[in-house]
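[1] fold the following, please.
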Amino acid sequence: MESNVVQLTESKKHMQHTHRVFGDQKKAFYNNPTPSLSERKENLSRLKQALLTYQDRILEAIDQDFTCRSRDESLIAELMPSVQGINHTLKHLGSWMKPSRRSVSVLFQPASNKVHYQPKGVVGVIVPWNYPLYLAVGPLVASLAAGNRTMIKMSEFTPHISSLFKELIEATFPEDLVAVINGDADVAADFSARPFDHMLFTGSTAVGKLVMRAAAENLTPVTLELGGKSPAIVSQDVPLEDAAQRIAFGKALNAGQTCIAPDYVLCPADRIQAFADEFRNQVSGMYPSLRDNEDYTAIINERQYNRLQDYLTDARAKGAELIEINPAQENLGDGTRKMPLTLVLKTTPDMKIMQEEIFGPVLPVVSYGNLNEAIQYINDRPRPLALYFFGYDRDQQRQVIDNTLSGGMCINDSLMHVAQDDLPFGGIGDSGMGHYHGKEGFLTFSHHRAIFTRQKFNSGKFVYPPYGTSFHKMVYRFFIR
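    From the prediction side, this is the model:
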């Protein structure tokens, strides 16, 4: 009982802090509603320098939160894309900020049309636990580039990096420009209820619906980066070594705890066993051992570990064949929270792993007869965040592109579309809405203000009342046709 009271008091403090900072950022924005290019670049450069200065501590903190998070995975999937995203933005921000000219119909000449990209105000960002640095920094870069103030709610499931990132931000920016909020789910719910000028949430579809509902009360526009079941199609003639190797990397990274990880494989029925054998070879080559292998990441916590074990138990009970890839045959069941990458064959639609996003090192393989059948299988389900096609036939590539919808797509690779600074990232349908990264991030967090300008001469006066003149009739004759 006492611990609940303490927790409630702590949550209340976080909420009060959230409300105060929100008010401070609102006031600061109105005092400087359009930061200059130099101000924005200075903020981005300070953020980059802070990330480089804190680099070792960041890697250590993430490792502590996972109990074992591969240092190289944190460098490859968190720190490097964060820094590269800043570099890309610094290089292009000047051109993004320039008003864009739009055409003016002869009916309204002489005049000019321009779109000015102005800051929205105070942006709220809600960060998940799986990539706590990258999914905080990416939206922050876009928000700062657009000239906004930013509040970031970190995940309570990554207390070490959440605390460190708060320290990093406080040492780098004034609180009325960027602020980090920590705390539990109640704090997150309160955070999402603030009347932000834009909010970006990354997480599950179920929680995304709650965030959008809270935002609707304030008419806050939202960008939702959700998840879902991202399929990987193995074609009839692609070399299985190529497909298995690239799928294995995408699935094993962060032990599958990635929103765009291949969730299941669609494989020709007569190639399933060969694919399974090649996949086992590829995973074994990358991870010859698991228990004490610092390259192989642990599951974030017991709750997620037990959820994944429940999926496997359910699949086995319903007739699935499980292929556990544990090359050194190590005992991993004593609290390490390391799970072998497990292939699941002979799946059926009623299995939990075929109904829920897996978000872990479990990979079902579903058979198909021809490519149209594989495409239909995908289209019969909610639109995924990512789709992967493995095959070198250009006509088949085009067939998949033209007949499916997903947030993003890779052809003959997995995950890599998210690392492209000049490509937008976002979902569609159940996998989310809106985009960010690169220029699309700048545009998402900017208000596109349309400005029509006349100078002294006003051609519009010729159509003013009284109506029915010969000039009106001529205008109608020429422009209503």
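
[2] all contacts plus neighbour counts: C-alpha atoms, from now on.
    Noted.

[3] residue contacts, the closest residue to residue 62 other than its chain neighbours?
    Among residues not flanking residue 62 along the chain, residue 161 sits closest, at 5.6 Å (Cα to Cα, 6 or more residues apart in numbering). Residue 161 sits next to 58, 61, 62, 65, 132, 133 when contact means Cα atoms under 8 Å, 6 or more residues apart in numbering.

[4] farthest-separated two in these?
    Using Cα to Cα, the two most remote members of the contacts of residue 161 are 65 and 133, lying 12.1 Å apart.

[5] quick one: which of the two has more around it?
    residue 133 (24 against 20; other Cα atoms under 10 Å).

[6] that one contacts residue 78, correct?
    Yes: at 5.9 Å, residue 133 and residue 78 qualify as touching, with contact defined as Cα atoms under 8 Å.

[7] state the distance from residue 19 to residue 179.
    Residue 19 sits 12 Å away from residue 179, going by Cα to Cα, to the nearest Å.

[8] the two: who's more crowded?
    residue 179 (23 against 14).

[9] give me the element that one is part of.
    Using DSSP states H and E, the element containing residue 179 is strand 178-181.

[10] for that strand, the distance to its chain's centre please.
    Mean-position distance between strand 178-181 and its chain equals 19 Å (Cα atoms, centre = their mean, to the nearest Å).

[11] quick check: what element follows that strand along the chain?
    helix 185-192.

[12] next one: the residue nearest to residue 62 from residue 127, what distance?
    Taken as Cα to Cα, the span from residue 161 to residue 127 is 12 Å.

[13] also this sequence, please, to line up against the first:
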Amino acid sequence: MDAALPTTDAAAIARLERLFAAQRRAFAADPMPSAERRRDDLSRLEAALVRHQEALCKAIARDFGHRSHDETRLAELLPALEGIRFNRRRLKGWMRPARRRVGLPFQPARARVVYQPLGVVGIMVPWNYPLFLAIGPLVSALAAGNRALIKMSEATPASTEALRRILAEAFDETRVAVVGGEVTVAEAFAALPFDHLLFTGSTAVGRRVMQAAAANLTPVTLELGGKSPALIGDEASMAHTAERLAFGKGLNAGQTCVAPDYVLCPRDRVAALVEALTGQVRRQLPRLADNPDATWIINDHHHERLRALLDDAEAKGATAVPLLDADVLPAGARLMAPTLLLEVNDEMRVMQEEIFGPLLPILPYDTLEQALAYLAERPRPLALYYFGTDGAEQRRVIEGSHAGGMCLNDCVMQVAQDDLPFGGIGASGMGHYHGREGFLTFSHAKGIYHKGRFNAAHLIYPPYGGRLLQWLYRWWLR
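    Sure thing, here's the model as predicted:
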């Protein structure tokens, strides 16, 4: 079925409920799809994305106002396709029942774990990477044998329609379906009794999603965000550090949940960092106006929010260092110059809220212990970036900090590693997906204990008090 999406929230909610019921019935009729069926699903998805990549790039660019097709291919399409291929190659091994040990007192018997699909999975997608953050969870859900409903963001209507058409071409809607709609539809979506619900978005909305899911005891995976720091060590190459920071912060104009949110830098190296970042940003993005590589801020609301963060910081004593000239931007262009912020403090909103844009505060520190203490006092972020070559210092940072994931001498690239789990901790989320962890998240590990005809356990059945029990107690209860 390829009918257009409903134009009212009431109609969208009615369609959502019909789709959910239909997927429930379809799963009940086929609760354990074969490896061949799952591989076919993944191959269908791969072929559809490759075939319609140009339409997806154009739709995403329309939603942003402007975004380079290269950025969409590199940051969304390429990792989505790599994830499909990674899962497809390993799927059969992941599905294989796992033998488990049976304790001596319970012999003879066998034990194993069978990985079963959960059923119908809900996927709530944010606006910043509408393709990758829909397809990544979908790949894990399909690999685990589930049906999936995808709720796209109201901020990306063109992407929603493009992905709906593409997935409707590849799948019957009883297997995979896309819904759009405003906040009321999202609330109705989160309130459905899914077998698992994965949400990617802000911490504030994540709390509401978890509260709605709790009414149905729906298990949730929350991929949130927070203020992901970059910590520069004394031995770090400033040229390499600046190059990678400029890319990680500049990608999608900073509208990335794992973008470096602020930098902790040795006090005597701050000036060198500012100089190196200035050079790297101007090399990677020489200008804002008429630059096909410059991504716009998603909408007026977020553009005004970022301007307000900058104004608040400057009003409270921060020094702003714009790295590009933004004075000649065309009217209506939602572009913002990459800007460093010096002399920031915790009273500023920019140090209290996730920035999600091209503003980068730099905080000086005097000792590594001081920097680690600063991190420990704050909510645990989705990502932590450490730059430095000293092995002992790397270990101190790894062992002395908490974050959902970590990069050494790079940033954002951890997300594209299919053999690494991706997920937050504390305020940055809960649960994991990608690769095998995604398969496990969307599977039920059913433990099975198998007894044959011979049953030695009858020797310990009531009435109690025999010598065998005394012997068992003597050997096992000590």
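
[14] counterpart of the residue nearest to residue 62 of the first structure in the second structure?
    For residue 161 of the first structure, the aligned position in the second structure is residue 159, judged by TM-score structural alignment.

[15] list the buried ones in the helix or strand containing the residue nearest to residue 62 of the first structure?
    Assigned by DSSP H and E, residue 161 of the first structure belongs to helix 159-172. Within helix 159-172 of the first structure, the residues that count as buried by 16 or more other Cα atoms under 10 Å are 159, 160, 161, 162, 163, 164, 165, 166, 168, 169.

[16] list the contacts for the second one?
    When you say that, I think you mean residue 160 of the first structure. 61, 62, 64, 65.

[17] would CSV of these with distance to residue 406 of the first structure and secondary structure be doable?
    CSV is the format used below for the contacts of residue 160 of the first structure (distance: Cα to Cα, whole Å; DSSP: H, G, I helix; E, B strand; the rest coil):
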residue, distance to residue 406 of the first structure, secondary structure
61, 34, helix
62, 30, helix
64, 34, helix
65, 31, helix
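
[18] most neighbours among those, which one?
    Counting by other Cα under 10 Å, top hit in those: residue 62 with 26 neighbours.

[19] counterpart of it in the second structure?
    Per TM-score structural alignment, residue 62 of the first structure is aligned with residue 60.

[20] over to residue 72 of the first structure?
    So, by TM-score structural alignment, residue 72 of the first structure is matched to residue 70.

[21] now do residue 94 of the first structure
    Using TM-score structural alignment, residue 94 of the first structure lines up with residue 92 in the second structure.

[22] how about residue 397 of the first structure?
    Checking with TM-score structural alignment, residue 397 of the first structure has residue 394 as its match.

[23] in three-state terms, label the match of residue 72 of the first structure for me.
    Judged by DSSP: H, G, I helix; E, B strand; the rest coil, the three-state class of residue 70 of the second structure is helix.

[24] ok, it - how many residues close by?
    Neighbours around residue 70 of the second structure, by other Cα under 10 Å: 13.

[25] please apply the same query to residue 290 of the second structure.
    Residues contacting residue 290 of the second structure under the criterion other Cα under 10 Å number 9.

[26] helix or strand: which one has it?
    Assigned by DSSP H and E, residue 290 of the second structure falls outside every helix and strand.

[27] work out for me the element residue 266 of the first structure sits within.
    Per DSSP H and E: strand 264-268 holds residue 266 of the first structure.

[28] quick test: name the residue nearest the centre of the second structure.
    In the second structure, the residue lying closest to the centroid (Cα atoms, centre = their mean) is residue 223, at 4.8 Å.

[29] mind checking what that residue lines up with in the first structure?
    Match for residue 223 of the second structure (TM-score structural alignment): residue 225.

[30] where does stretch 368-381 of the first structure end up in the second structure?
    So stretch 368-381 of the first structure sits over residues 365-378 in the second structure, by TM-score structural alignment.

[31] my error: substitute stretch 34-42 of the first structure in the last question.
    With TM-score structural alignment as the criterion, stretch 34-42 of the first structure aligns to 32-40.

[32] still on that earlier bit, closest one of the contacts of residue 160 of the first structure to residue 461 of the first structure?
    Checking the contacts of residue 160 of the first structure one by one against residue 461 of the first structure (Cα to Cα), the nearest turns out to be residue 62, at 65.5 Å.
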